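K.L.:
Quick one: sequence and predicted model below, then my questions.
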Amino acid sequence: MTIPAARNTDPSTSHAADEFMSASGRRAAQQQMTAKAVECYPGLTSLELSDKTSMDRYVLARRLPECERDFTVKRGPSRRCTISGRDAVTWWRPSDVIQVQPTLPGIAA
């Protein structure tokens, strides 16, 4: 089942863009590129992936959750992004085992 990218409450232009992206094959191509980027650079944030691959950061931000639904990438723990300095989700290959280290106040890791 294909999940529409446009919500029911979105304007008709969003629905038209959704149909175009699917029918033209652009969405599928972007999803493949996104999954390949994560395969090559696991554990990065979407902004870091954009920096490494020169893919548009907003294309990555749209396609990563779609790839997660298709099980081609896995959402990991958040950490401080080396580019923005803000906490951001990391993205991993489906086969990666992610171990999150618990942090306790006052105890250095």
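P.N.:
Arrived safely. Since the model is a prediction, treat every value here as computed from it, not as a measurement.

K.L.:
Only C-alpha atoms from now on, for both contacts and neighbour counts.
P.N.:
Noted.

K.L.:
Nearest the geometric middle of the chain, what residue?
P.N.:
residue 64 (2.4 Å; Cα atoms, centre = their mean).

K.L.:
if you skip the residues just before and after it, what's nearest to that residue?
P.N.:
Distances taken as Cα to Cα, 6 or more residues apart in numbering put residue 34 closest to residue 64, at 6.7 Å, once the chain neighbours are dropped.

K.L.:
Tell me, how many residues neighbour that neighbour?
P.N.:
Around residue 34 sit 27 other residues, with neighbours defined as other Cα atoms under 10 Å.

K.L.:
ok, second structure coming up, stack it against the first:
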Amino acid sequence: MTTIRQETFWDRDQSLRLVDTPIARSSDPESSHRAAAELTASGRRGQQIAQTIAAVRAFPGKTSQELSDKTGICRFVLARRLPEAVTAGAIAKGQQRPCSVTGKLALTWWPVDPGMKVAA
């Protein structure tokens, strides 16, 4: 496992903080909505997004399971925060390929240079 530090880009590019997509579905129970609100209000959601972006920058082209194995970040946290990091404009989805850990077909994730526009 490799330790990665939260990168300073988070403080330089304020637009990366503007991820306020809902994290609980409208059909989810009230407890899910409360947990989502607490996760966002506490700052943990932002920290998880920052850690996810740092992981992809440290290990470009990896699957979520490969990123988890290399960084120690829970794969389920990564799976939730990777799409939000795409919304933030910091990473992009890559091609699917067999994961070196699971052998299953999985998306790869790539960093985006600051200021670069990515087609959704």
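P.N.:
Happy to help now that I have it. It should be emphasised that the depicted structure is a prediction, and the values quoted were computed from it without experimental measurement.

K.L.:
Any idea what the TM-score is?
P.N.:
Remark: TM-score between the superposed chains equals 0.85 [TM-score structural alignment, normalised by the length of structure 1]; 95 aligned residues with a Cα RMSD of 0.9 Å.

K.L.:
if we can go back for a sec, quick one: the residue nearest to residue 64 of structure 1 from residue 23 of structure 1, how far?
P.N.:
Computed with Cα to Cα, to the nearest Å, the distance linking residue 34 of structure 1 and residue 23 of structure 1 is 19 Å.

K.L.:
still on that earlier bit, how close does the residue nearest to residue 64 of structure 1 sit to residue 6 of structure 1?
P.N.:
20 Å.

K.L.:
got it, and residue 61 of structure 1?
P.N.:
Distance of residue 61 of structure 1 to residue 6 of structure 1, given as Cα to Cα: 15 Å.

K.L.:
give the contact list for the equivalent of residue 60 of structure 2 over in structure 1.
P.N.:
The alignment partner of residue 60 of structure 2 in structure 1, by TM-score structural alignment, is residue 42. Contact partners of residue 42 of structure 1, counting by Cα atoms under 8 Å, 6 or more residues apart in numbering, are 91, 92, 93.

K.L.:
again with residue 47 of structure 1
P.N.:
Residue 47 of structure 1 touches 57, 81, 83, 84, counting by Cα under 8 Å, 6+ apart.
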